[in-house]
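J.: just the structure for this:
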Amino acid sequence: MPRTTPSPDTGPGADGIRSRRTVRRASRRRARHRRRVYLLCALAAAGALGAAALLAGGQDGADRASAAGGGATSSASTGKGRTQAADAGRHAAGRAAPSGKATGGEGATPGARGKGSDPHKTGNGVFHTAHATGKQAGTGTLRRYEVQVEEGTGIAPDEAAREIEGILADRRGWTADGHDAFQLVSQGPLDFVVRIATPDTVDRLCGAAGLHTRGEVNCDVGSQVIVNLKRWNQGSPEFPGPLHEYRALIVNHEVGHRIGHGHEACPGAGRPAPAMMQQIDGLHGCVANAWPYDAKGRYLGGPAVP
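T.: Below you'll find the model as predicted:
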């Protein structure tokens, strides 16, 4: 009978051999699976670390931006505090010798409008004092004054001071009465200060005394003659003369209040309007005029307004 050589898979113990091979194959498959799992985990971990680093970097940048923004806000707040403190100090200096009166300016009229528009409506409330000084003009009671201009108005304080000095020293001005004298100073004792300010600042300073200038007109309050920048730059629609003449009317009208003059009305058609008349409200038949006296020393007055 032919001898048959058993096949490795069919001979005695074949099942055991197949079992061992199956175990080895399974073991190898598990090893490969573990390597794949390990590799995927490693890649996932690396990706997570990279994302975390990126996120941390982005958050750090956001934090820096936020910190920078907070710093800018703090700086702005601090600067505002300094401005307000400086403003308060200067206002206190301007009220060094309060007269206790508050007088509406040349035409405190709600509907008054100038020629054109003024871009300088709002200022920071900080005033710069002119360094210019002058000699006494006139005889009688001496009133020392200084001139201040609000920052950012584009007006040089010294130039404004010289123009105002010329107005108060003019022979048609208040020195013509022989009782009032004026002197421009930049330091030392003073009786009043002339301030040129933006409309909003005028409203604030005049409003503190209960006067309603509505961004349009001037006022005399405490020890301050407050000139509205809009009127200083644009004049008045009711005043056809040169701008310097209208500036003279502003100064003469407000200083007139300081030395005791009240409002006056038109004395008659065709006659010069009194400097103490609120000419911005209308001339009522009078001719526009900036001076309390004429060149011959005659007072250009009118009936007192109750």
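J.: make it CA atoms for all contacts and neighbour counts henceforth
T.: Noted.
J.: which residues touch R258?
T.: Listed by C-alpha atoms under 8 Å, 6 or more residues apart in numbering, the contact set of R258 reads D220.
J.: for N218, see how far away it is.
T.: With distances defined as C-alpha to C-alpha, to the nearest Å, the gap from R258 to N218 amounts to 13 Å.
J.: got it, and R162?
T.: When C-alpha to C-alpha is the yardstick, R162 and N218 sit 20 Å from each other.
J.: what do you get for L168?
T.: Note on L168: its distance to N218, by C-alpha to C-alpha, is 17 Å.
J.: the two: which is more packed in?
T.: Neighbour comparison, L168 and N218: the larger count goes to N218, with 35 against 22 (by other C-alpha atoms under 10 Å).
J.: so the more buried one touches K230, yeah?
T.: No - using C-alpha atoms under 8 Å, N218 is not in contact with K230; the gap is 9.6 Å.
J.: shared neighbours, R258 and N218?
T.: Contact criterion C-alpha under 8 Å, 6+ apart; residues shared by R258 and N218: none found.
J.: what about the strands in the protein?
T.: Assigned by DSSP state E, the strands in the chain fall at 102-104, 127-129, 141-150, 180-184, 192-197, 219-221, 224-228.
J.: would CSV of these with distance to A304 and mean neighbour count be doable?
T.: As requested, these are arranged in CSV below (distance: least, C-alpha to C-alpha, whole Å; neighbours: other C-alpha atoms under 10 Å):
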stretch, distance to A304, mean neighbour count
strand 102-104, 15, 21
strand 127-129, 35, 20
strand 141-150, 24, 22
strand 180-184, 21, 21
strand 192-197, 25, 26
strand 219-221, 18, 29
strand 224-228, 22, 28
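J.: mind putting those into CSV with distance to S66?
T.: Formatted as CSV, these follow (distance: least, C-alpha to C-alpha, whole Å):
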stretch, distance to S66
strand 102-104, 49
strand 127-129, 35
strand 141-150, 35
strand 180-184, 52
strand 192-197, 38
strand 219-221, 46
strand 224-228, 42
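J.: alongside the first, I'd like the structure of this one:
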Amino acid sequence: MAGGDRQRGPSRRGSRSQAARRRRRAQRRVRLLLTFTVLALLVGGVAAWWSGGSDDVADASAPTAAPAASSPVATASKDVSPSAAAKSPKASTSPSVTKGGGKSTSVPKSGPGTFKAGKGKGDGSTVGKGLIRTYRVQVEDGILVSADQAADEVAAILADPRSWAHDGKHGFRQVSSGSADLVIKIATPDTADALCLAAIHLDTGNELNCEVPGGVVVNLRRWILGSPTFTGPISDYRALIINHEVGHSLGHGHEGCPGPGKLAPAMMQQIKGLDGCKPNAWPYDSQGRYISGPHVT
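T.: Just a heads-up that it's a prediction; the model follows:
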């Protein structure tokens, strides 16, 4: 019995030793697993923070990124050079006059058909002598032409010593209100067409001015752009418009070119060509002589 007990003793001690080793190995595996898990969580959290995945960061960056795509500078650079883009506002606000009297600006094609009367600095004053005719200047609403400035410009044209007021037979007085013998209307092309067609059955084709009973209709396109056949400042072409149409109201008909190299009469339709004449805005020259040409039917 004693010998049997000695044989079984070492076996029990070996079993306990093996079980202890297994427990230690299991504990090491658990510790390693926990360590790897913690490290994985830490690395994942740091990576998420570094990549900017937070909602606050994304929202803060969105407003700054969106305007860059629709920036006015970026849009302009697709169509024009930077130097041209920088110059374009100046060209539109202060258009230059071309050789033909035109300007690098756009003219509205139509307007509301209502008008504002201009009150010039010389409102109520008279120029010339003889039969005095009252006149009023009206500008269509919303076309960016000052009615008061237009009234001043027309008054200066009629007061010029080369105008109709200095023929000794006619005078003009500007009135901003009340009745007037002559109403000068500056109108958009569509409105001018409608007024001329209704009054005298004339198709002005969005281009021409006309004289109507009791007034003059000035096409805004001609007032702003001038004519390609008329060289000189736009102020001279406006003088031609007023002198030509006022001349009709005084009973003057159309005249032709008197000869190559001579001044074109104010009553010549210079917009249709000069026929060898030199462009001219005035019915009289600086010596008070009437600039005439052959009658045109």
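J.: how alike are these chains, TM-score-wise?
T.: The TM-score (TM-score structural alignment, normalised by the length of the second structure) is 0.63; 194 aligned residues with a C-alpha RMSD of 1.5 Å.
J.: burial count for the residue lying closest to S92 of the second structure once chain neighbours are set aside?
T.: In space, not counting the residues next to it along the chain, S92 of the second structure is nearest to T105; the distance is 6.1 Å by C-alpha to C-alpha, 6 or more residues apart in numbering. Taking other C-alpha under 10 Å as the neighbour definition, T105 of the second structure ends up with a count of 15.
J.: so where is the longest helix along the first structure in the second structure?
T.: Within the first structure, and with DSSP state H defining each element, the longest helix by residue count is helix 14-94. Alignment of helix 14-94 of the first structure against the second structure: no match, by TM-score structural alignment.
J.: ok, now how distant is the residue nearest the centre of the second structure from S227 of the second structure?
T.: Geometric centre of the second structure, nearest residue: S92, 6.3 Å, by C-alpha atoms, centre = their mean. Taking C-alpha to C-alpha as the measure, S92 of the second structure and S227 of the second structure are separated by 19 Å.
J.: same deal with L220 of the second structure?
T.: For L220 of the second structure, the distance to S227 of the second structure (C-alpha to C-alpha) stands at 12 Å.
J.: again with G256 of the second structure
T.: Distance of G256 of the second structure to S227 of the second structure, given as C-alpha to C-alpha: 18 Å.
J.: can you tell me which of the strands of the first structure is nearest to M276 of the first structure?
T.: The closest approach between M276 of the first structure and any of the strands of the first structure, judged by C-alpha to C-alpha, belongs to strand 102-104 at 11.3 Å.
J.: could you find the closest non-adjacent residue to A76 of the second structure?
T.: Leaving aside its chain neighbours, A76 of the second structure sits nearest to A85 (6.7 Å; criterion: C-alpha to C-alpha, 6+ apart).
J.: can you pull the contacts of the aligned residue in the first structure for A281 of the second structure?
T.: Residue pairing (TM-score structural alignment): A281 of the second structure is matched to A290 of the first structure. Counting by C-alpha under 8 Å, 6+ apart, A290 of the first structure makes contact with 245-246, 248-250, 252, 274-275.
J.: which of these lies closest to F127 of the first structure?
T.: I250 (19.4 Å).
J.: what do we get in the second structure for the closest one?
T.: I250 of the first structure maps onto I241 of the second structure when the alignment is built from TM-score structural alignment.
J.: I figured that match hits V218, correct?
T.: Yes - in this structure, I241 of the second structure is within contact of V218 by C-alpha under 8 Å, at 7.5 Å.
J.: so what's in contact with the two at the same time?
T.: Where contact means C-alpha under 8 Å, 6+ apart, the residues bridging I241 of the second structure and V218 through contact with each are N209.
J.: now for G262 of the first structure: what does it line up with in the second structure?
T.: G262 of the first structure is assigned G253 in the second structure as its aligned equivalent, the criterion being TM-score structural alignment.
J.: what's the helix or strand for A86 of the second structure?
T.: helix 82-93 (DSSP states H and E).
J.: about what we covered before: now the match of G262 of the first structure: closest residue in space that isn't a chain neighbour?
T.: Taking C-alpha to C-alpha, 6+ apart as the measure, G253 of the second structure lies nearest to M267, with 6.8 Å between them; neighbours along the chain are not counted.
J.: counterpart of that neighbour in the first structure?
T.: Under the alignment defined by TM-score structural alignment, M267 of the second structure is paired with M276 of the first structure.
J.: show me the contacts for its match.
T.: In this structure, M276 of the first structure makes contact with 106, 252-253, 256, 261-265, 292, 301, judged by C-alpha under 8 Å, 6+ apart.
J.: please pick the buried ones from these.
T.: Of all the contacts of M276 of the first structure considered here, the ones buried according to neighbour count by 16 or more other C-alpha atoms under 10 Å are 106, 252-253, 256, 262-265, 292, 301.
J.: nearest to G178 of the first structure, of those?
T.: Top of the list for closeness to G178 of the first structure, among those and by C-alpha to C-alpha, is P292 at 13.1 Å.
J.: I figured that closest one hits N252, correct?
T.: Yes - the pair P292 of the first structure / N252 is scored as a contact, 7.3 Å apart, by C-alpha under 8 Å.
J.: please enumerate the shared neighbours of those two.
T.: Counting by C-alpha under 8 Å, 6+ apart, the shared contacts of P292 of the first structure and N252 are 173-174, 275-276.
J.: related to what we said a few turns ago, so which of the contacts of M276 of the first structure are in helices?
T.: In helices, defined here by DSSP H, the members of those are 252-253, 256.
J.: let's have those residues in TSV, adding distance to D63 of the first structure.
T.: What follows is these, written out as TSV (distance: C-alpha to C-alpha, whole Å):
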residue	distance to D63 of the first structure
N252	60
H253	59
G256	61
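J.: aligned partner of T122 of the first structure in the second structure?
T.: Taking TM-score structural alignment for the superposition, T122 of the first structure sits opposite S110 in the second structure.
J.: that match and L225 of the second structure: what is the separation?
T.: Note on S110 of the second structure: its distance to L225 of the second structure, by C-alpha to C-alpha, is 16 Å.
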